[in-house]
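> can't give you the sequence, but here's the structure:
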């Protein structure tokens, strides 16, 4: 059988995280962060000799299946979701769009901004916003790609579009989203922010930029903020890191030292055996135990500091 046939069989039966060679995970990380394209990712994975399996099958198994990531329906009676636009001065187009989800009831509610990865507002991030809403939070998930037409329906194109944006203006767009949400009529004016991968780095950036305007931050495997800005942080931080994520983790020792020096309240949890992206349940990088534990900690952090 050729690698393509092996990949098809693997897709049918499903490949677990434990079956995927670390070299394939490392290539996927390169691909996810735009350092190689999809074709090169699959070609280089196919060249990996794996006992009892196929490097190509493993690579294809890592590509997202967003049907797996929907845990809360769009029509769930516990929430109401809608797409909203709002002004974004200094951003890429002057206007932004996001997915706003409110819990059932009249509010007001504590508010949480949800920041996407480096590919726009995909279904997984929308589901995270709904997960927060059913826990009693007003959640806004901005689509940084809105100035270019919005999330295009697949991650490859989304990643390319996000790379084309003026990155400083994209950060302004996300900062404006935080301020729009905090000021929203349904908000208690208590603001938290969480984000994943690129979005995790934005959490750290927003914590330093917003200062006392932010009440809690939860970055998931996001690059640390510049150490010089740590003294501006006022919000307690809860940082989730994967064990096998050398590039991101290398940014934290200096950041942690700066947080300590500035007297910032923080926790850093490194989840054993996990890969970058372990919370994202659309691919085999998902680690159920770590995802559930980190999410419990996230909810507790927000409920404590946004009360």
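Structure received. As the structure is a prediction and not an experimental result, all values here were calculated from the model. Numbering: from 1, shown residues only.
> Please count neighbours and contacts with C-alpha atoms only from this point.
Noted.
> what's the neighbour count on residue 300?
Per other C-alpha atoms under 10 Å, the neighbour tally for residue 300 reads 12.
> Could you look up the SS state of it?
helix (DSSP: H, G, I helix; E, B strand; the rest coil).
> In a strand, residue 219, correct?
Yes: assessed with three-state DSSP, residue 219 lies in a strand.
> Okay, and the spatially closest residue to it that is not a sequence neighbour sits in which element?
Nearest residue to residue 219, sequence neighbours excluded (C-alpha to C-alpha, 6 or more residues apart in numbering): residue 200, at 4.1 Å. If you go by DSSP states H and E, residue 200 is part of helix 198-210.
> Show me what counts as buried in that helix.
By neighbour count on 16 or more other C-alpha atoms under 10 Å, the buried set for helix 198-210 is 198-210.
> let's bring in a second one:
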């Protein structure tokens, strides 16, 4: 199936967020997925992942959520983010993360979802939101703020419990969390899952074996090919259960 990659500009209350979409180039409408990148932002590996997901029949929108600081690439990245360059890259990214307040996240989420659902190649039905690293937290906040619209949410190696149990009660989406071994102890996983149970969330939440933070990203030294495949298995299963062509 041929996949089209389209550069886009999303209007927001604070300006224009540059973005791209990946979708089957077949003239049909496909269920929409909002994909939040990790803190390193849009780069070739994210285009590959969006293309892969689009190949399974989805319209995938990937915004530059740091657009207030400039268009992609907001931070110049090496081709490979290894141990020797990671601290310097994170030092550049941290101020952007700290400036991305919950208010900005929710304002942007409104704009991203409004844009996504008006694209001619995207279906009119419910959408899914997925995210990596800090993007997992953005995905959770988006899903909690749009319970009628977001049918599925997935977060991978992200600080998904950072907003505490109160936000979980607003979730109506089906949820999958894929945690890195270095991000969450079994005890912390138990506490998170207890909070999800208490909130009545329909979820799966597991630590992917042998992983460190960032395991899905093939341009970093955290990459774990087996865990990336497990991520695809879990994500595609979730989307298959929750999204329908419309």
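Happy to help now that I have it. Nothing here was measured: the structure is a model prediction, and the numbers come from that model.
> mind checking what the residue nearest to residue 219 of structure 1 lines up with in structure 2?
By TM-score structural alignment, residue 200 of structure 1 lines up with residue 136 in structure 2.
> just residue 134 of structure 1 next, same as before
Structural correspondence for residue 134 of structure 1 with respect to structure 2 (TM-score structural alignment): residue 55.
> State the distance from that match to residue 217 of structure 2.
19 Å (C-alpha to C-alpha, to the nearest Å).
> Spit out the contact partners of the nearest residue to residue 189 of structure 1 once chain neighbours are set aside.
In space, not counting the residues next to it along the chain, residue 189 of structure 1 is nearest to residue 182; the distance is 5.0 Å by C-alpha to C-alpha, 6+ apart. By C-alpha atoms under 8 Å, 6 or more residues apart in numbering, the contact list for residue 182 of structure 1 reads 111, 188, 189, 190, 191.
> For the stretch 1-150 of structure 1, just list every one of the strands.
Ranges of strands in the stretch 1-150 of structure 1, per DSSP state E, counting those that start in this stretch, are 79-87, 95-103, 109-115, 138-142.
> by how many degrees do the second one and strand 79-87 diverge?
Computed with axes from the mean of the first three to the mean of the last three C-alpha atoms, to 10 degrees, the direction of strand 95-103 of structure 1 lies at 160 degrees from that of strand 79-87.
> check the fit of strand 95-103 of structure 1 onto structure 2 and give the mean distance.
Strand 95-103 of structure 1, aligned to structure 2 and superposed, deviates on average by 1.3 Å (mean C-alpha distance after the TM-score superposition for structure 1).
> So which bit of structure 2 is that strand matched to?
When structure 2 is aligned by TM-score structural alignment, the counterpart of strand 95-103 of structure 1 is residues 16-24.
> can you give me how far the matching stretch is from the chain middle?
Remark: stretch 16-24 of structure 2 is offset 14 Å from the chain centroid, using C-alpha atoms, centre = their mean, to the nearest Å.
> circling back: so the match of residue 200 of structure 1 is in contact with residue 154, correct?
Yes: judged on C-alpha atoms under 8 Å, residue 136 of structure 2 makes contact with residue 154 at a distance of 7.0 Å.
> what sits in contact with each of these two?
residue 130.
> Let me see the ranges of the helices in structure 2.
44-54, 86-99, 102-117, 134-145, 165-168, 186-198, 225-242 (DSSP state H).
> Map residue 232 of structure 2 across to structure 1 for me.
Taking TM-score structural alignment, the alignment pairs residue 232 of structure 2 with residue 295 from structure 1.
> cool, and residue 171 of structure 2?
In structure 1, residue 171 of structure 2 lands on residue 233 (TM-score structural alignment).
> nearest residue to residue 29 of structure 1 other than its sequence neighbours?
residue 276 (7.5 Å).
> so what's the nearest residue to residue 138 of structure 2 once chain neighbours are set aside up against?
Nearest non-adjacent residue to residue 138 of structure 2, counting by C-alpha to C-alpha, 6+ apart: residue 105, 6.7 Å away. Taking C-alpha under 8 Å, 6+ apart, we find residue 105 of structure 2 in contact with 138, 141, 142.
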